[in-house]
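No sequence on hand, only this structure:
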């Protein structure tokens, strides 16, 4: 099975690297600078589960992409989605499956509009990973998983075939029969955490220690959950209990990656992760005052950053 990994940054580099390490037929679609880095230093993964250096991993650049692949693993940031779609489009043939690992749902509309609904699976990952100043992939915690499945629910031969390959990567791959529910639940958690920590410019534990901090965090979670429920994907009891516990752990250093990006002056996925929830809330007439303030705050940040 030929797999094209779009990008060799933190997420693509980790999951693609683990598949390559396991003997998978992996090619990374990268820009010229990243291609040069990988040719020189290899793809280096630093991880609590084991370091690895993969010399000269297979790469291709967009202008040389001519052949179709069986799977396209898409792990770009939302603000790079349009460019990514244009770059990997030649790799998509009649039998290609696209597995996007972006947060939220907005990217599904973009991919469906370009390729049709049939090739596009649902997908999500859970991992804390970054690129260091040496351009090495650094896993920050011993946690990694990649989940995917048919958006209509149930299983399929193609999902099973992909799973048979992914499970060799030793990153807790799973084939879900209810991937849309899982994607919505991750979105609810991520948006709650991102909106709260970016708005307050602090990790969960610091927010909790402030007056009404607990009420603020759980209120944000309630708002995001209400949007999911209006869309027909109400977060389940075990999920809500688990996430509520994570958001009410005293002294927790937990923040969202969006918070870390904001602190570093980097682009953020304001529209994709927060704004799209506000839009859906408005359409469903669900009040989300806290989420709306967080979105306004992020758009002010983007305006100042752009200026």
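All right, it came through fine. Predicted model only: the values in this text are computed from it and were never measured. Numbers count the residues shown, from 1 in each chain.

going forward, measure contacts between C-alpha atoms and count neighbours the same way
Noted.

and the residue nearest to residue 257 when sequence neighbours are not counted, what is it in contact with?
Once flanking residues are discounted, residue 257 sits nearest to residue 194: 7.5 Å by Cα to Cα, 6 or more residues apart in numbering. Taking Cα atoms under 8 Å, 6 or more residues apart in numbering, we find residue 194 in contact with 255, 256, 257, 258, 259.

Could you report the separation of the last one from residue 225?
Spelled out, it's residue 259. Residue 259 sits 21 Å away from residue 225, going by Cα to Cα, to the nearest Å.

circling back: now the contacts of residue 194 in JSON lines, with distance to residue 213 and secondary structure?
Formatted as JSON lines, the contacts of residue 194 follow (distance: Cα to Cα, whole Å; DSSP: H, G, I helix; E, B strand; the rest coil):
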{"residue": "255", "distance to residue 213": "15", "secondary structure": "coil"}
{"residue": "256", "distance to residue 213": "17", "secondary structure": "coil"}
{"residue": "257", "distance to residue 213": "20", "secondary structure": "helix"}
{"residue": "258", "distance to residue 213": "20", "secondary structure": "helix"}
{"residue": "259", "distance to residue 213": "17", "secondary structure": "helix"}
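
Next one for the comparison:
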């Protein structure tokens, strides 16, 4: 099977290294210093499951160089999604499947504007990794779980077989990926927004009573939005989420946005922010209030472009606020202002 990794960073790069043992024909689509390093020295994975080096991996910045493939793993950051989707088209044939592992709930709809809907497969990953340096990916927990829709799809079945032959990829194929995407959406909205806003790991946040209450409000408001959109969370969701937050290792108990704030090239406004922002249902008052407070606060990316910092921008369409949420369920009681004021010196 011919596979193309559209995006070779934290997730795409991880999968490429792991799947090398499967014997499949896999190409990288990468760019910049990361691409140059892969070409010159290969790709290195630092992992608690064992470090792996992958020399001689094929990588290019031009999808047209690859040609038609059987499977595209779409793992680019959300701010690059539409441009990447357009550029991948030379690799798409009539039987190609596009498996999107982007965060959020709108990736399949976005891709379906360019690729026939039946060729787009939704997925979610719980692998915790990040791009530490060009050509180097660090995995910080032993979780290797990926979910994909497409039960009975021959291409996804081949991918599952490849994951079995490889090590470090636990792929589960489900009939309906929707509930899994929504559960991750709600969790990541609170997790990403809270750790970014307070510049702290979830462990420290949950240890403080005020901050813990704030995180619970973000979670509960996300639950309310999901329910208003016809995707209610299961009864044990809140308890399960608290357990997941508490089980995260201290080395990785924050989202990717805080890493970017410490020195990344571009601020990724969370897909968990973007997805619900345009939805015509209820909007959390807490998130909306923080959006207003932080609207004047900007950070400057390495490219010199000013960008608003609001990982919690999720769900902030003013005209729809509280359309279907009881105001009594959305009382605002955020941490003290000194705990979550955001600042960063502009890059020079």
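Sure thing, it's come through. Please read all numbers here as calculations on a predicted model, not as lab measurements.

ok so, going back, please, which helix or strand holds the equivalent of the residue nearest to residue 257 of structure 1 over in structure 2?
Alignment note: residue 194 of structure 1 maps to residue 192 in structure 2; criterion TM-score structural alignment. Using DSSP states H and E, residue 192 of structure 2 sits within helix 178-198.

next one: residue 217 of structure 1
Of the helices and strands defined by DSSP H and E, residue 217 of structure 1 is found in helix 213-230.

buried residues in that helix?
Buried residues in helix 213-230 of structure 1, defined by neighbour count with 16 or more other Cα atoms under 10 Å: 213-214, 216-228.

which residue numbers in structure 2 go with it?
So helix 213-230 of structure 1 sits over residues 211-228 in structure 2, by TM-score structural alignment.

Tell me which stretches of the stretch 51-200 of structure 1 form helices.
81-88, 106-115, 157-166, 179-200 (DSSP state H, counting those that start in this stretch).

Average offset of the last one relative to structure 2?
Compared with structure 2 after fitting, helix 179-200 of structure 1 has a mean deviation of 1.0 Å; criterion: mean Cα distance after the TM-score superposition for structure 1.

just how off-centre is that helix within its chain?
Distance, stretch centre to chain centre, for helix 179-200 of structure 1: 11 Å (Cα atoms, centre = their mean, to the nearest Å).

Whatever helix or strand comes next after it against structure 2, how far on average?
Remark: after helix 179-200 of structure 1, the chain's next helix or strand is helix 204-209, criterion DSSP H and E. Here the mean offset of helix 204-209 of structure 1 against structure 2 after fitting is 3.1 Å, by mean Cα distance after the TM-score superposition for structure 1.

quick one, what contacts residue 54 of structure 2?
Counting by Cα under 8 Å, 6+ apart, residue 54 of structure 2 touches 17, 20, 42, 43, 44.

and what of residue 8 of structure 1?
By Cα under 8 Å, 6+ apart, residue 8 of structure 1 lies in contact with 14, 16, 28, 29, 30, 34.

Ok, residue 68 of structure 2 next?
Taking Cα under 8 Å, 6+ apart, one finds 90, 91, 92, 93, 96 in contact with residue 68 of structure 2.

which one in structure 1 is aligned with the first one?
Read that as residue 90 of structure 2. In structure 1, residue 90 of structure 2 lands on residue 90 (TM-score structural alignment).

Stretch 26-45 of structure 1: how far from the chain's middle?
21 Å.

Quote the end-to-end distance of that stretch.
16 Å.

Buried only: go through the contacts of residue 194 of structure 1 for me.
The buried subset of those (16+ other Cα under 10 Å) comprises 255, 256, 257, 258, 259.

Looking at structure 2, name the residue matched to the fourth one.
Okay, so that is residue 258 of structure 1. Match for residue 258 of structure 1 (TM-score structural alignment): residue 257.

What distance do you get for its match to residue 79 of structure 2?
The value you get for residue 257 of structure 2 to residue 79 of structure 2, if Cα to Cα is used, is 12 Å.

shared neighbours, the two?
What both residue 257 of structure 2 and residue 79 touch, as defined by Cα under 8 Å, 6+ apart, is the set 268, 269.

returning to what we had before: between the helices of the stretch 51-200 of structure 1, which one is nearest to residue 143 of structure 1?
helix 179-200 (15.2 Å; Cα to Cα).

What residues of the closest one count as buried?
By 16+ other Cα under 10 Å, the buried positions in helix 179-200 of structure 1 come out as 179-199.

Could you check the angle that helix makes with helix 213-230?
With axes from the mean of the first three to the mean of the last three Cα atoms, to 10 degrees applied, the angle from helix 179-200 of structure 1 to helix 213-230 works out at 150 degrees.

For the stretch 201-348 of structure 2, which segments are assigned as strands?
298-300, 306-308 (DSSP state E, counting those that start in this stretch).

now the residue located most distally from the centre of structure 1: how far from residue 145 of structure 1?
The C-alpha centroid of structure 1 is most remote from residue 211, which lies 32.2 Å away (Cα atoms, centre = their mean). According to Cα to Cα, residue 211 of structure 1 stands 36 Å off from residue 145 of structure 1.

again with residue 291 of structure 1
As judged by Cα to Cα, residue 291 of structure 1 and residue 145 of structure 1 stand 28 Å apart.

the more surrounded of these two?
Higher neighbour count among residue 291 of structure 1 and residue 145: residue 291, with 25 against 14, using other Cα atoms under 10 Å.

which position in structure 2 aligns with that one?
Aligned counterpart of residue 291 of structure 1 in structure 2: residue 287 (TM-score structural alignment).

Appreciated, that's everything.
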